[in-house]
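[1] give me a model of this one.
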Amino acid sequence: MSRRTLLRASALGLVVTPALAACGSGDGPALVRARPSLTHGVAVGDPRSDGALIWARSDVPATLIVETSATESFSQVKRFTGPLLTPATDGTGRIRVNGLPAGELVHYRVRLDGEDGAGSEPVTGVFRTAPTAPADITLLWSGDVAGQGFGINPELGGMKIFSAMAARDPHLFLHSGDVIYADNALEESVTLPDGRVWRNVTAEAKNAPAETLDQFRGNYAYNLTDDNYRAFNAAVAQVVQWDDHETTNNWYPGGTVAAEKGYTERSMDTLAARSWQAFHEWMPLDPKEAVDGRLHRKISYGPLLEVFVLDMRAYKDANDANTAPSGAILGPAQTRWLIDGLRDSTATWKIVAADLPLGVIVPDGKTAFEGPANADPGAPSGRETEIAQVLSAIKANKVRDVVWLTADVHYTAAHHYSPARAAFTDFDEFWEFVSGPLNAGAFGPNDLDPTFGPEAVFVHAPPKPNTSPLEADYQHFGEVRIDGRSAELTVNLRDATGKVLFSQQLAPGRN
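    I've put the predicted structure just below:
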């Protein structure tokens, strides 16, 4: 195997630990240590005004090295030495590069230094640091990758929606959860209802629902064998969050996987602990920078934008308890953090990144519910009580320009919430925009719970449930554009080709 072939195979996840390679000489075979390889590309996460997190993975123990430059030629560089990447973290690691100018395009170059001094071939990328003055901002969001048995289809050129998103040249990408589908195995082919055949690239880790740590890790590795995904990761700073399929469908703390699902390990808490470890290893975020050492955090992106990233999974109560007089979807500490953060924010626009929609009814069986909504049209109950606390506090604190973004339900929609239509009226009207899926079965639309007065101003959903990604019309991503001069915010809901399906303009200070 030539070195070029070896590196290509490693990038595809086909070679995991090529520690030694044989090479011939006139005196007979000799053993030399192979150069380390960046197996799954690079990624950028959680940018700040002076830098960002850079993530990578090595196939052998090696030190992560990152160089940054203002130019593609790398004529002048800043060098950052990261951690030793070892099997303890599945070869993954990250480093925060800092001390960079605000509001600028940064070129970065990643390589690995092996234990014997051998270095990897470099991988390059770009990102933008957050501005410190008003400037144009483009943020994309969506969720749901490789779900319902639809993985990487080589006949389509892989997950092309990531190339369509990259073409929008965004500053940020908010991945709203279901980054993987750990509970969805992949077959080599899926025969669709109309007789067409969807074909998958397969992998051992995707042969069955993930239960072990290595299987969870393998789900992330699988997605990053897609060329479109890796190229997107290298060029767009991400803000990632999780939802249920990072662990198992509809999970909640203390839950048990149904016996008919065929799991050997049925404790959702045990599965979640393994999935959390894999998520934090493979995603470009640092749990030490989260408020609770897990996920929820604030991303400040200049005077026009702050993003409040929620965790609506780790603190929720049982799905069958969502009709009680009160309930938990954020938990008391996160609820207070969000209220205080929105109150104290000086940014013009406050985006709340929610991994579950507020008013969409998502059943879990016949009597349980996945999200805040519980199909009771009256006053807030169950998890709605915490949402009501947040909405009331926004009004009481006179916080303006709060927009909610979410995914989860596998269709795209624009929801306007108004107290004039609501059973609960102690809040100001606001917008929630839904997008997805990125590469999964499309569903919907779902009914809306009237408690907070939602109106579906726009909905784009497939005519049949579990419509495959062959129908690009029903794969979606959303786009937020903020004008640096007027501070006007425009939301575009787009399909997998980038076509605009719906637009909504919002002026600052009016909502």
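[2] going forward, measure contacts between C-alpha atoms and count neighbours the same way
    Noted.
[3] tell me which residues touch the nearest residue to Thr39 once chain neighbours are set aside, please.
    Nearest non-adjacent residue to Thr39, counting by Cα to Cα, 6 or more residues apart in numbering: Ala11, 4.1 Å away. Counting by Cα atoms under 8 Å, 6 or more residues apart in numbering, Ala11 touches 37-41, 225.
[4] another for comparison:
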Amino acid sequence: MPHLQVSQPEQESQRQLRAAAAALGRRRFLSITSTAAALAFTTNLPGSAHAAEADARTAVRADPFTLGIASGDPLPGSVVLWTRLAPEPFETGGGLPKARIPVRWEIAHDSRFRRVVRRGTAIAHPELNHAVHVEAGGLAPDRVYHYRFRAGAWTSPTGRTRTAPAPGADLAELRLAAVSCQAYHDGYYTAHRHLAEEDVDLVFHLGDYLYEYAVDASGGARKYTDRRLPDIFNKETVTLEDYRLRYALYKSDPDLRAAHAAHPFLMTWDDHETENNYAGDVPEDGGSSQDFLVRRAAAYRAYWENQPLRRPQRPDGPDMRLHRRLRFGRLAQFDILDTRQYRSDQAYGDGAHHPGPESEDPRRTMTGAAQERWLIDGWHASDALWNVVPQQVTFSERRTDSTPQYKVSMDAWDGYPASRERILAGAEAAGVENLMVLTGDVHKGYAYDIKRDFRDQKSRTMGTEIVATSITSGKDGEDKPANWDAYTGANPHMKFYNGRRGYVTVRLGRQQARADFRTVSAVTKPGAPVTTAASFVTEVGRQGLHQV
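    Take a look at the predicted model:
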């Protein structure tokens, strides 16, 4: 990795964090109160610096809403509203003074704000890079709302969101979308522009919201000719300021801003929000866990600052509880997983390998023991018709070919078969009948039947897995990848395989669920139309995908 220039204050912050982590060793520091302050960046949290409150009319001299607005994590009576003030988004601090800036917000029944139902003032703290998280409460369940922010003389764009239904509501249908993997340097966010126009109730982002890799002055595959990106992006993200600026680059994209403004998002991460293929406290190159946890703390903090997440998700140093459960009436329970923070290190390296004693070790875990218990206990308590698990990496078996020496991905659940078996056994014991797993990561669209035993295709179909392709990662892609015959032949439970960019929409109903794979023909140039590559249904009480 090239030498990275960081400011003197940030050098001191990293020195303190490394010293604390080294004193405690690996992950033990998380429970030690005496060093929690340093590891949680306590010297740079709201209130610790005693920043003065500024008059927004004089502190904000240009449009501060360059990174748009967003909403997320809807409950029956509340929703999170997000923005970040940044008149100069590609500058450290966003072009604002190191002062607290009041931001007014309001939420209304109508887009012209003639029927405002809640309003208030939030403080944009410099310690949080002037990000704002408003947990707007006192709202009616299952209701569309419109929201906006004001800072000084400036008014944000208007966003549209909605609350979750009441706990016992009998919904006829729920419409959702799933997206993942949006490498800025691999193309335009055309799919997000089409997603903004879809009629869905909520969007799940399944990870790789940003990538840590360098972005050159031309924007990589975007090949800008009318502008040049600053050199600050042409390096890998490592420090807190690196990650903050990378979010600014991604959120400056108008198509991504449009998708956020149109729908509430439920967020989870994968690896690239921190570093490719990391596992728990183990970095990709197998280096120092102590140094990596400093980087992880920076990445997790920047993630929270830039997403519409609630207070319980706010990180404590390099630790952040992102797995959580949301209910949408009696129709659906969503158990959102984190398969990065607590996993065992990948067996046999990070790539494809034939299963063996190392990968099949029963002690290995994808979720960690606590999250695994939380998921299975939640299924036992669930009375929802559909139990949906939004998560990151491919759950179903995916063999590379039909030979006895086939390989599987050690980074996916195939590399953690004992962990997958415990999850399937837990679903079976809980009596889960309509299981759907939503997945990202692999830059392809897949549809799978989840078999109780993937070695026996006659075994029970436990549910279905819908894998959303990438928004841009992998560039344009193709309808039929080169390994299509090998993959489909080796995996009869694989009902669909497509290599284009796009997203997936799912309609959950009382009788069936329908998944539509929406794809665009190109992302290396803007403006491609969206089409439906294929549609599948699975019936309530009779799991298994059928193309329609």
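[5] returning to that earlier point: turn the contacts of Ala11 of structure 1 into CSV, columns for distance to Leu172 of structure 1, neighbour count and secondary structure.
    Putting the contacts of Ala11 of structure 1 into CSV (distance: Cα to Cα, whole Å; neighbours: other Cα atoms under 10 Å; DSSP: H, G, I helix; E, B strand; the rest coil) gives the following:
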residue, distance to Leu172 of structure 1, neighbour count, secondary structure
Ser37, 27, 29, coil
Leu38, 23, 24, strand
Thr39, 24, 26, strand
His40, 20, 26, strand
Gly41, 18, 26, strand
Thr225, 22, 21, coil
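[6] which secondary structure element is home to Ala21 of structure 2?
    If you go by DSSP states H and E, Ala21 of structure 2 is part of helix 8-24.
[7] that helix aligns to what range in structure 1?
    Aligning helix 8-24 of structure 2 against structure 1 (TM-score structural alignment) gives no matching residues.
[8] buried ones in that helix, by neighbour count?
    Across helix 8-24 of structure 2, burial judged by 16 or more other Cα atoms under 10 Å covers 13-14, 16-21, 24.
[9] so which strand or helix has Phe308 of structure 1?
    Assigned by DSSP H and E, Phe308 of structure 1 falls in strand 305-309.
[10] where in structure 2 does whichever helix or strand comes after that strand align, residue-wise?
    Downstream of strand 305-309 of structure 1, the next assigned helix or strand under DSSP H and E is helix 332-344. Helix 332-344 of structure 1 corresponds to residues 369-381 in structure 2, going by TM-score structural alignment.
[11] tell me, the very next helix or strand once past the helix holding Ala21 of structure 2 lands on which residues of structure 1?
    Next along the chain after helix 8-24 of structure 2, taking DSSP H and E as the criterion, comes helix 33-39. Counting by TM-score structural alignment, helix 33-39 of structure 2 lines up with no residues of structure 1.
[12] one more: stretch 300-307 of structure 2?
    Using TM-score structural alignment, stretch 300-307 of structure 2 pairs with 276-283 in structure 1.
[13] do the same with stretch 201-211 of structure 2
    Using TM-score structural alignment, stretch 201-211 of structure 2 pairs with 171-181 in structure 1.
[14] any buried residues in that stretch, and which?
    So, applying 16+ other Cα under 10 Å, buried residues of stretch 171-181 of structure 1: 171-181.
[15] in these, find the pair that's most separated.
    Across those, no pair lies farther apart than His171 and Tyr181, at 26.1 Å, counting by Cα to Cα.
[16] just to revisit the earlier point, what is the helix holding Ala21 of structure 2 packed up against?
    helix 33-39, helix 289-305 (3 or more Cα pairs under 8 Å, 6 or more residues apart in numbering; DSSP states H and E).
[17] ok, average deviation of the last one from structure 1?
    On superposition with structure 1, the mean distance recorded for helix 289-305 of structure 2 (mean Cα distance after the TM-score superposition for structure 1) is 2.4 Å.
[18] please consider this matter closed, and thank you.
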